[in-house]
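K.L.:
what follows is a predicted structure for the sequence shown.
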Amino acid sequence: MVFLTTKMMQRTALFVTFGGLVTSLITTFIPLWKTMNSDLNEMENWYSGLWHTCLYTEEVGIQCKAYDSVLGLPMDLQISRVLMSVSIGTGGLAVLAAFPGLDGVGMCADQPGVKRGLLIFAGVLSWVSGLTTLAPVSFVAYTTVVEFWDEGFPDVMPRWEYGEAMFSGWFAGLALIIGGTLFFVAVCMGDYDQQPAGVPNSSQVKHRTAQHYLKTEVL
């Protein structure tokens, strides 16, 4: 395909990685990881995130409050805070490392090996960022399901359910992993483009050698 070039693949990888980074950043700070609605008072909606808990009522609107103590948080939220911070850091470094490695960018223009190394490094960082996004979101989702079906809680007590941030977190993690994979694909495409024309690869040489050997045996 005409549009499937190394330069286009590099820019697609950067765009997907940047989109995953922005989505991961939004997921980290919005208080919509969990939501709860009480059957006793349907006018109140509770929302919980990594940094705040919020209460929404029709009379007052939404009111948010930061957690009083980090040590008082559940274990899943403490781990999620650390992993999401790592995800944002590695995702940002991936974007910064990938930009000078793009074809057409003046930085390191006379050093193709450095550009190739930067793209590989960006792909690894993007993978790390994606995994550290998927892990906390999946962990919080697991604990939410376990607590929701816990038979020790009375049926009348409200229970936490999935919030919108859970789905945006899964999307962000997958986007970062796809972006890192596209960086690796772009590197392989660049290596293929740099091969000199007319030079047969090793498999072709072996095939021709085998044919010549068979012809010699027949003679």
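P.N.:
Now that the structure is in, tell me what you want to look at. Residues are numbered from 1 along each chain as shown.
K.L.:
C-alpha from now on. contacts and neighbour counts both.
P.N.:
Noted.
K.L.:
all strands for the protein, in order.
P.N.:
Taking DSSP state E as the test, the strands found in the chain are 34-37, 44-48, 52-57, 61-66, 161-162.
K.L.:
out of the ones you listed, nearest to Glu151?
P.N.:
The stretch from those with the least distance to Glu151 (Cα to Cα) is strand 161-162; that distance is 15.7 Å.
K.L.:
which elements pack onto the closest one?
P.N.:
Packing partners of strand 161-162 (3 or more Cα pairs under 8 Å, 6 or more residues apart in numbering; DSSP states H and E): strand 34-37, helix 112-148.
K.L.:
am I right that Phe183 is in contact with Ala122?
P.N.:
Yes: the pair Phe183 / Ala122 is scored as a contact, 7.3 Å apart, by Cα atoms under 8 Å.
K.L.:
stretch 63-75: end-to-end distance?
P.N.:
As for stretch 63-75, its first-to-last residue distance stands at 24 Å under the measure Cα to Cα, to the nearest Å.
K.L.:
same list (the helices and strands packed on strand 161-162) but as a markdown table, adding distance to Gly179 and mean neighbour count.
P.N.:
As requested, the helices and strands packed on strand 161-162 are arranged in a markdown table below (distance: least, Cα to Cα, whole Å; neighbours: other Cα atoms under 10 Å):
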| stretch | distance to Gly179 | mean neighbour count |
| --- | --- | --- |
| strand 34-37 | 28 | 19 |
| helix 112-148 | 7 | 21 |
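K.L.:
the structure to be compared is supplied as follows:
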Amino acid sequence: MGRIAKEVSGQILCFIGFVGICVCCGIPMWRVTTYIGANIVTGQIVWDGLWMNCVMQSTGQMQCKIQDSIMRLTQDLQAARALIVIAIVISFIGMLLTFVGGQCSSCLKKESSMAKVLILGGILCIVAGVIGLIPVCWSSAYTISDFQSVLTIETQKRELGASIYIGWAASGSLLFGGIILCTSCPPSEDVYPNYPGMYPYQGPMYGPPGSYMPAKTYAPSAVYTGAYVPNKPYPPPTYSPVPGQYI
């Protein structure tokens, strides 16, 4: 898989996860309570959410009430409010960084800087996925334990709502998208960078077209006259009468 394909797939997964976290936070379907009396007319469905509660009658009428006080919520929903909002903010920042550092954008010029920004956005998406997964799992565990408790009245037993499943899917999308984006490694830098004190090579200088200027020459430190006079005189050799020998 090419680098651009990995980036696009990771960005799409992160965007889907961000939208899913927002939907999970907005819709009031964290818990669903179904009550059907002896007559179907008395049947109603109660939806519990982070911000409001809704009651749907069997006749099709729906009434919703905003949660005025956070202290009326259970502990898992109180923590879910804060954690889901934090996950939305972190995933939004991470998603923006993935678009800034992507190959398709022109915000950054260096490939190494683009890759580092992209990896940072992927890490933020992973963190947002983990933060969003905590309240969803906590609320589901609380709902299941309350449903299986013998102290809970049959007409008040709650079941898992659609927000729980949407939260699981959104957190998984953020996790997988962030992992894919983090695998985009930055390109290797030069082995021999330009350190201070190292002088670049300067080739021969050329003047106008058609003329050649040789490199600069330096004058010698001493002038050579052409005659060499030794410091110590040496006597000439004397030859003996025998040919090939000298004294």
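P.N.:
Received, thanks. These numbers were taken from a predicted model, which means no experiment stands behind them.
K.L.:
quick check: the gap between the counterpart of Met36 of the first structure in the second structure and Gln148 of the second structure.
P.N.:
For Met36 of the first structure, the aligned residue in the second structure is Thr33 (criterion: TM-score structural alignment). With distances defined as Cα to Cα, the gap from Thr33 of the second structure to Gln148 of the second structure amounts to 14 Å.
K.L.:
again, but for Gln57 of the second structure
P.N.:
Gln57 of the second structure sits 26 Å away from Gln148 of the second structure when distances are taken as Cα to Cα.
K.L.:
neighbour-wise, which of those two wins?
P.N.:
Gln57 (16 against 11; other Cα atoms under 10 Å).
K.L.:
can you tell me the closest non-neighbouring residue to Ile179 of the second structure?
P.N.:
Nearest residue to Ile179 of the second structure in three dimensions, chain neighbours excluded: Gly122, at 6.5 Å (Cα to Cα, 6 or more residues apart in numbering).
K.L.:
can you pull the contacts of Gly117 of the first structure?
P.N.:
With contacts defined as Cα atoms under 8 Å, 6 or more residues apart in numbering, the neighbours of Gly117 of the first structure are Gly101.
K.L.:
for the second structure, which segments are assigned as helices?
P.N.:
Listed from the start of the chain, the second structure has helices (DSSP state H) covering 3-26, 75-100, 111-148, 162-182.
K.L.:
returning to that earlier point: would TSV of the helices and strands packed on strand 161-162 of the first structure with distance to Tyr162 of the first structure be doable?
P.N.:
Output for those, formatted as TSV (distance: least, Cα to Cα, whole Å):
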stretch	distance to Tyr162 of the first structure
strand 34-37	5
helix 112-148	7
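K.L.:
to which residue of the second structure is Thr209 of the first structure aligned?
P.N.:
Aligning on TM-score structural alignment leaves Thr209 of the first structure without a counterpart in the second structure.
K.L.:
burial of Thr209 of the first structure, as a residue count?
P.N.:
Residues lying near Thr209 of the first structure (other Cα under 10 Å) number 12.
K.L.:
for the one 3 residues further on, same thing?
P.N.:
For His212 of the first structure, the tally of surrounding residues (other Cα under 10 Å) stands at 11.
K.L.:
what of the one 5 residues further on?
P.N.:
Look at Glu217 of the first structure: counted by other Cα under 10 Å, it has 7 neighbours.
K.L.:
how much space separates it from Ala210 of the first structure?
P.N.:
Distance check for Glu217 of the first structure against Ala210 of the first structure: by Cα to Cα, it reads 11 Å.
K.L.:
now the helices of the second structure as CSV including distance to Ile45 of the second structure?
P.N.:
Putting the helices of the second structure into CSV (distance: least, Cα to Cα, whole Å) gives the following:
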stretch, distance to Ile45 of the second structure
helix 3-26, 18
helix 75-100, 19
helix 111-148, 16
helix 162-182, 14
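K.L.:
among those helices, which is nearest Glu189 of the second structure?
P.N.:
When these are compared for distance to Glu189 of the second structure using Cα to Cα, the nearest one is helix 111-148, at 8.2 Å.
K.L.:
against the first structure, where does that closest one fall?
P.N.:
Against the first structure, helix 111-148 of the second structure falls on residues 112-149 (TM-score structural alignment).
K.L.:
what's the spacing between Ser80 of the first structure and Phe29 of the first structure?
P.N.:
Here the distance between Ser80 of the first structure and Phe29 of the first structure works out to 12 Å (Cα to Cα).
K.L.:
mind checking which of these two has more residues around it?
P.N.:
Ser80 (22 against 16).
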